[in-house]
Each structure stands twice: as C-alpha cells, then as structure tokens.
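> Could you work out the structure for the sequence below:
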Amino acid sequence: MSIEDTGLSIGQSAPNWSAESMGQEGETNLSHDALEGQNYIIYFYPKDNTPGCTTQACDFRDQMARLSSIGYKVIGCSPDGLKSHKNFQTKHNFSFDLISDPEHQVAEQFGVWREKKNYGRTYMGIVRSTFVINSEGIITHVFDNVRAKGHVQRLIDALS
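Presented below is the predicted three-dimensional model:
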C-alpha cells in the first residue's frame, strides 16, 4: 500500500471530521475544528484490546511525554464503541482520546476504510494508518498500512 491509497497527500488540508470520543474527562465530541491551532496525530487501528492494537496504543502511551514536548496531541480512532474505549483506556492507562467511529465515517474521510485480505478472506476494515496534522490543519506526514510494532518510534524519528 502507498500514500496514494488513502486519497490524501502531504500538504493537503485534513478532512473536517467530527466524532464522539472517550478521553480523560469522559465522553466528549471531538473534531478537526476543535483542534484548530494545535498539532495533532490521528492514528487509525482496527480493534481495542487486540495484540497489535494494544502494542501500538501502549507505545503511544509510553511516548506521550516526548510527543507532547515536541508539540503534538495524540488521538486514536477505531470502530469500537465508547464503552470499549473506556475499558481499553482504563486497562492500559491511556491519557489520549479515542474516537468511536462505528459507522467508519472518519475512517472513510481519511481513506483508511478499505478492502483487506486475511487468511483468504476479503472484507472491509481499518487499514492501520497514521496522519500528522499541523496547527494550520495541513497534513504533514502520512504513514499508511503500518506495522504496529515500532511504528511510534518511526513516527517520532520522522518528527524529530
């Protein structure tokens, strides 16, 4: 897969998304507009509490101080509901928001709801991807179809 698979490119305005999320303060509505003036990283993952997704989320958790120090807010997004997100956050002590996207509207806006193949089965689902958005709302980095393990370090290396 390549950057073209998302339909988005570096230098382009980020989609104007909006969705319910679970954060430190509980349920809230989070949107691109609400993050205006902030640098943020939005990463898409298939499912809470699965091995790869947990590894990736824990890596973000473990690097939050570093990401914050270079000016980035982190947001995760999956099709899971808010209750699942709350359990996932509590179990692993995540301090970042998790967007609930059960109808995959945000995922579609970012071009990461795509056909996948696994063990001979073809289905639609989230392709693990990360987008970095600057304070002007412009996409500065796209990491498409990434491996969970080591991704956060590769992201930090690219941002440093």
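
> Could you use CA atoms for every contact and neighbour count after this?
OK.

> just checking, Ala14 touches His141?
No. Using C-alpha atoms under 8 Å, Ala14 is not in contact with His141; the gap is 11.0 Å.

> Please enumerate the shared neighbours of those two.
Listed contacts common to Ala14 and His141 are Ile133; contacts here mean C-alpha atoms under 8 Å, 6 or more residues apart in numbering.

> Report the outermost residue of this structure with respect to its centre.
Relative to the centre of the chain, the most outlying C-alpha is that of Gly120, 26.7 Å out, by C-alpha atoms, centre = their mean.

> With Glu27 as the reference, measure out to that one.
According to C-alpha to C-alpha, to the nearest Å, Gly120 and Glu27 sit 38 Å apart.

> Ok, Lys117 next?
33 Å.

> the more surrounded of the two?
Using other C-alpha atoms under 10 Å as the criterion, Lys117 and Glu27 rank with Glu27 on top: 16 against 11.

> Is that one in a helix, a strand, or coil?
Following DSSP: H, G, I helix; E, B strand; the rest coil, we place Glu27 in the strand state.

> Please spell out which residues along whichever strand or helix holds Ala107 are buried.
In this assignment (DSSP states H and E), Ala107 forms part of helix 105-109. For helix 105-109, burial by neighbour count (16 or more other C-alpha atoms under 10 Å) applies to 106-109.

> want to put them side by side, so please do this one too:
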Amino acid sequence: MIEVNAKAPEFCLPNQDDVEICSRDLKGKWVVLYFYPRDNTPGCTTEACEFTEALPDFADLDAIILGVSADTTKKHRNFIEKRDLGITLLSDEDTKMMQEYGVWQLKKNYGKEYMGIVRTTYIIDPQGVVKAVFEKVRVKGHVEKVKETLAELQK
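So this is what the prediction gives:
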C-alpha cells in the first residue's frame, strides 16, 4: 500500500471511452482514486452509484473521481450505461497500476487463495501526493467518509 504523504505512482490508463487518462494531466486537481473488484456486482454498483450521486459535492471541493478495476473498457461502458453513472472508470487489465498502488493482493474465499483487488480509496492532492488512504473499504457510508476527509484536508 502507498503511505500517506508519499508521491502517488504515475499512471496512464484507458477510460470507458478508450481515451487515455494520465496522472500528469490531473495535476492541480484533487483526485479521489478508488479501486474496486468488478463492474455490476452489488458492492461495486452501490459504491459507483453513491460516488455518482455525490459528484456535485466533490466538484464543489475541486475533486475528480476515478474508479479503477481490471474490467475491460467495454465492460465499463456497459456498467456506466446500465447504472447511469457519471464517474470516470479506468481499465487496468494487466493490473500493473493496481500492483504499484498495492491493491492487487492475495485474497482468500471459501478456503481458496487467489490474487484480486482489495477495495481501497486514495485521496491525492493537487501536487500528486497521497493525503489519505482507506484500506479494505466497507461500502456503506464510505463515500460520505471520503467527502468529509477531503473537506478536512482542504482546510
């Protein structure tokens, strides 16, 4: 995991429209970068919908929201259309970015071990420095906590 006050690793990934989004182009803005396991699953859908509902609040805090999973850009497009999402989703199919951010980890489910995404959110300041880390996120109430933390960091 990336520590608070560490420089956020640079990235360039395609969004749902196959447009490359690079961290260097986000300098000067606050970034809420959240990693989630898979499109169209219950927890991931709730999280994406809540971030979409809160978009105006995050815009007031001069922050953009980026969701990242290993799903394809096509799956992201379908997810956005199906759920009427307003956030940007990035596709990290080779998991390189997730590995750099420390969220691609060994997981266990029903006694089986496998590599997967640990739900994690980072708040990155306009200079590209990590200012908050939410590890092993529980979806309920998470978006509100991120919003409160972001507002506090900007004081």
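
> before we move on, back to that, show me what the residue farthest from the centre of the first structure aligns to in the second structure.
Aligned counterpart of Gly120 of the first structure in the second structure: Gly111 (TM-score structural alignment).

> Can you tell me how far that match is from Val103 of the second structure?
From Gly111 of the second structure across to Val103 of the second structure, the span is 20 Å (C-alpha to C-alpha).

> Tyr34 of the second structure now?
For Tyr34 of the second structure, the distance to Val103 of the second structure equals 10 Å [C-alpha to C-alpha].

> any residues in contact with both of those two?
With C-alpha under 8 Å, 6+ apart as the test, Tyr34 of the second structure and Val103 both reach 119-120.

> And the helices in the first structure?
Here the first structure has its helices, by DSSP state H, at 51-62, 64-69, 82-92, 105-109, 151-159.

> Dump the ones you listed to a markdown table, plus distance to Ala34 of the first structure.
Putting the helices of the first structure into a markdown table (distance: least, C-alpha to C-alpha, whole Å) gives the following:
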| stretch | distance to Ala34 of the first structure |
| --- | --- |
| helix 51-62 | 22 |
| helix 64-69 | 18 |
| helix 82-92 | 19 |
| helix 105-109 | 15 |
| helix 151-159 | 23 |
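
> Ala19 of the first structure is nearest to which of those?
helix 105-109 (7.5 Å; C-alpha to C-alpha).

> which residues are in contact with that closest one?
Contacts with helix 105-109 of the first structure, where a contact means C-alpha under 8 Å, 6+ apart, come from 15, 17-19, 44, 77, 101, 113, 126.

> buried subset of the residues you listed?
Listed as buried from the contacts of helix 105-109 of the first structure are 15, 18-19, 44, 77, 101, 113, 126; burial here means 16+ other C-alpha under 10 Å.

> Using JSON lines, lay out these together with distance to Val132 of the first structure.
Formatted as JSON lines, those follow (distance: C-alpha to C-alpha, whole Å):
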{"residue": "Pro15", "distance to Val132 of the first structure": "12"}
{"residue": "Ser18", "distance to Val132 of the first structure": "17"}
{"residue": "Ala19", "distance to Val132 of the first structure": "18"}
{"residue": "Phe44", "distance to Val132 of the first structure": "12"}
{"residue": "Cys77", "distance to Val132 of the first structure": "14"}
{"residue": "Asp101", "distance to Val132 of the first structure": "19"}
{"residue": "Trp113", "distance to Val132 of the first structure": "18"}
{"residue": "Ile126", "distance to Val132 of the first structure": "17"}
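
> can you pull the contacts of the residue nearest to the spatial centre of the first structure?
The centre of the first structure sits closest to Tyr43, judged by C-alpha atoms, centre = their mean, with a distance of 1.5 Å. Residues near Tyr43 of the first structure by C-alpha under 8 Å, 6+ apart: 74-77, 128-131.
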